[in-house]
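Coordinates only, no sequence provided:
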């Protein structure tokens, strides 16, 4: 039922607007709080680290709760974060309210995906998941660049006000449009935890981690990179975020179609962007048209990364979708944390222009994990007839 998928997508827009909305205003936050850009980056990396540390546990803990109530609770906390942040509190308090919704973010994503496919045919599941995940790209094309543009025109507090408004809209849509959805049959913890012992799932998890680390080593500092490496001002950066997001919406739609045909090939295709982009960004220099073309390619290759990562991991354990997706979210956000941390270190030590090459290294590691999984799956197919 597409209605459920679109509601999940709307909530995802609120989630992403809050999590990644700070990317465009990190330079302003660093200036306001008189801290370095890498310390301002903690607002992103700490959020992601909480998700990585608590995501699977929170998903298991809440697996028996009514799905509508879970989605409402998660978005309500995002709403509180937006309200408090808009008053420009002390940095310690801003950090605290930023990480609070991170505890329920993986729960929201896993629940929204489960709701989206709850009444769907198996052949349509990837497309419906693609609709939910398109919330990432839609946020990148609407709320995130708009919030960045408004902040560049006025002050960064307006960015948080926009995050608040988006959360209110999502909360209303979930409350008014979703029926009560109690869980009819709760899976045992043991049956879900056993996937952690499966080599194919472990290598899929490592691929996810390396891929997201690769992308976020540069993307976390998108505004700082375009400003210092490409000479763009705040207004131009907001336009580039808008362009990035427009392409991303299209990319998620394409990825959803491609995943229905071949999950490994689709994942490998978009992952190749981690190897292509450092080269393209290097040769484009400070030429505006060349950089716009690079950003189009960057947005297209990056945007389906979370959809690809989740689908790739779930495909290795199709019977444990919600728990596998929570692990995909957690390890993806662990990748956000590592990518942001390494990116901040590179900015301080060498300069932001070198950040894309971190992505190149981790992109290679992600491809290596895909190769290892392929070998393991072939070995399992060979051993299965022998065991029978």
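That came through, no problem. Note that the structure is a prediction, hence the values are computed from the model and not measured.

rest of the way, CA atoms for contacts and neighbours
OK.

what helices or strands is the longest helix along the chain leaning on?
The longest helix of the chain (DSSP state H) is helix 355-387. Here helix 355-387 touches helix 199-219, helix 263-271, helix 273-284, helix 321-349, going by 3 or more Cα pairs under 8 Å, 6 or more residues apart in numbering; DSSP states H and E.

For these, give me JSON lines that also has mean neighbour count.
JSON lines is the format used below for these (neighbours: other Cα atoms under 10 Å):
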{"stretch": "helix 199-219", "mean neighbour count": "26"}
{"stretch": "helix 263-271", "mean neighbour count": "18"}
{"stretch": "helix 273-284", "mean neighbour count": "19"}
{"stretch": "helix 321-349", "mean neighbour count": "25"}
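
picking up where we left off before, list the buried ones in the longest helix of the chain?
For helix 355-387, a neighbour-count test (16 or more other Cα atoms under 10 Å) marks 355-370, 372-373 as buried.

this is the comparison structure:
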């Protein structure tokens, strides 16, 4: 039950982050800005997570996880309420920056706490369980907020997320067990991670992979609309299909991620490269479009678990800080991906965002391949961390 409560909190927080993806056309219209400028609502959140996340997590990890989680969730709820009530794009952007800074705190402490409750060697299972909140974001959160915005306006979407945040905070305060925070000594272990080649290589892989993922995913709504000639409601259903495919991807990832996170990340990157390359040409074939969206959703969601488990394995001495750095690097990738996809779309058309994502996914495959090749040599030279098994 405690891990399920964390999944609810993650659903609220990650839906807050990614609901904007489905709302970009509406936000661009209402604030009278270009699609690329509206992409800054995604970018600002991600940059804040990348810059502020590790420091805030290191400070917060000394306190009891339940207290930190409740405070973080309440701040998310308050921010969503403000976004629902304002009509200023600048205020919405400021809210996104605050929420972005707190996302790594919430997510890293939630995932690490779940792993502590699950026990050693079950990190993949625990991460996948908490990640069900991320999956639910793709299945329900993003498509429902898009549909609500289409019918009632985007402020109603943020209002609903504010109420869900209050519910999540209450559930954590009531049902989540008391756990001790990390001892002060863990700060030294946290800083030492930055000198470990294996951990830094894992972060590099996560950053490139997430840049690839979000070069295309940030613009999935206009991309599907253009390629498939779909209206807003149809795009919502396609986003829901994407999310249901993510359920499958999350289940598979929870089982295989612990075996070799780098190798499975390479496979997932290859699948993403293939899908993003083929998608623009699938518009005239609705069945092909459906199949590609399913594969895309499964690989996209699995990548979250692959990177989470990879960070926990490589940074076992300071798992909360390792997870925060992973989330921060992933969010930096989200920001760079949004910018790269937006730049490609502005210059060459919306479909170019898909091609940009494909090219970056190929780079992620190459990075993973390099890690796999070098890894045995590092192990023999003593520079590699010992296996956690």
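Yep, it's here. Not measured: the values here are computed from a predicted model.

Next, the TM-score between them, please.
Their TM-score after superposition, calculated using TM-score structural alignment, normalised by the length of structure 1, is reported as 0.94; 383 aligned residues with a Cα RMSD of 1.6 Å.

if we can go back for a sec, next, format the helices and strands packed on helix 355-387 of structure 1 as JSON lines and append distance to residue 141 of structure 1.
What follows is these, written out as JSON lines (distance: least, Cα to Cα, whole Å):
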{"stretch": "helix 199-219", "distance to residue 141 of structure 1": "15"}
{"stretch": "helix 263-271", "distance to residue 141 of structure 1": "19"}
{"stretch": "helix 273-284", "distance to residue 141 of structure 1": "20"}
{"stretch": "helix 321-349", "distance to residue 141 of structure 1": "20"}
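
Determine which of the ones you listed approaches residue 108 of structure 1 most closely.
Ranking those by proximity to residue 108 of structure 1 (Cα to Cα) places helix 321-349 first, at 9.3 Å.

Check which helices and strands the closest one sits against.
helix 37-40, helix 42-61, helix 105-116, helix 199-219, helix 305-314, helix 355-387.

could I get those helices as JSON lines with distance to residue 254 of structure 1?
Output for these, formatted as JSON lines (distance: least, Cα to Cα, whole Å):
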{"stretch": "helix 37-40", "distance to residue 254 of structure 1": "34"}
{"stretch": "helix 42-61", "distance to residue 254 of structure 1": "27"}
{"stretch": "helix 105-116", "distance to residue 254 of structure 1": "18"}
{"stretch": "helix 199-219", "distance to residue 254 of structure 1": "19"}
{"stretch": "helix 305-314", "distance to residue 254 of structure 1": "11"}
{"stretch": "helix 355-387", "distance to residue 254 of structure 1": "21"}
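
mind checking which of those is nearest residue 279 of structure 1?
Of those, nearest to residue 279 of structure 1 by Cα to Cα is helix 355-387, at 8.6 Å.

what's the angle between the closest one and helix 273-284?
160 degrees (axes from the mean of the first three to the mean of the last three Cα atoms, to 10 degrees).

And the helices and strands packed on helix 355-387 of structure 1: which comes nearest residue 256 of structure 1?
helix 263-271 (9.2 Å).

Check what contacts that closest one and list those residues.
Contact with helix 263-271 of structure 1 is made by 211, 255, 258-259, 301-302, 304-305, 308-309, 311-312, 315, 363, 366-367, 370, as judged by Cα atoms under 8 Å, 6 or more residues apart in numbering.

can you tell me the mean distance of that helix from structure 2 after alignment?
Taken over the aligned residues, the distance from helix 263-271 of structure 1 to structure 2 averages 2.3 Å (mean Cα distance after the TM-score superposition for structure 1).

Now do that helix: which range of structure 2 does it align onto?
Using TM-score structural alignment, helix 263-271 of structure 1 lines up with residues 261-269 of structure 2.
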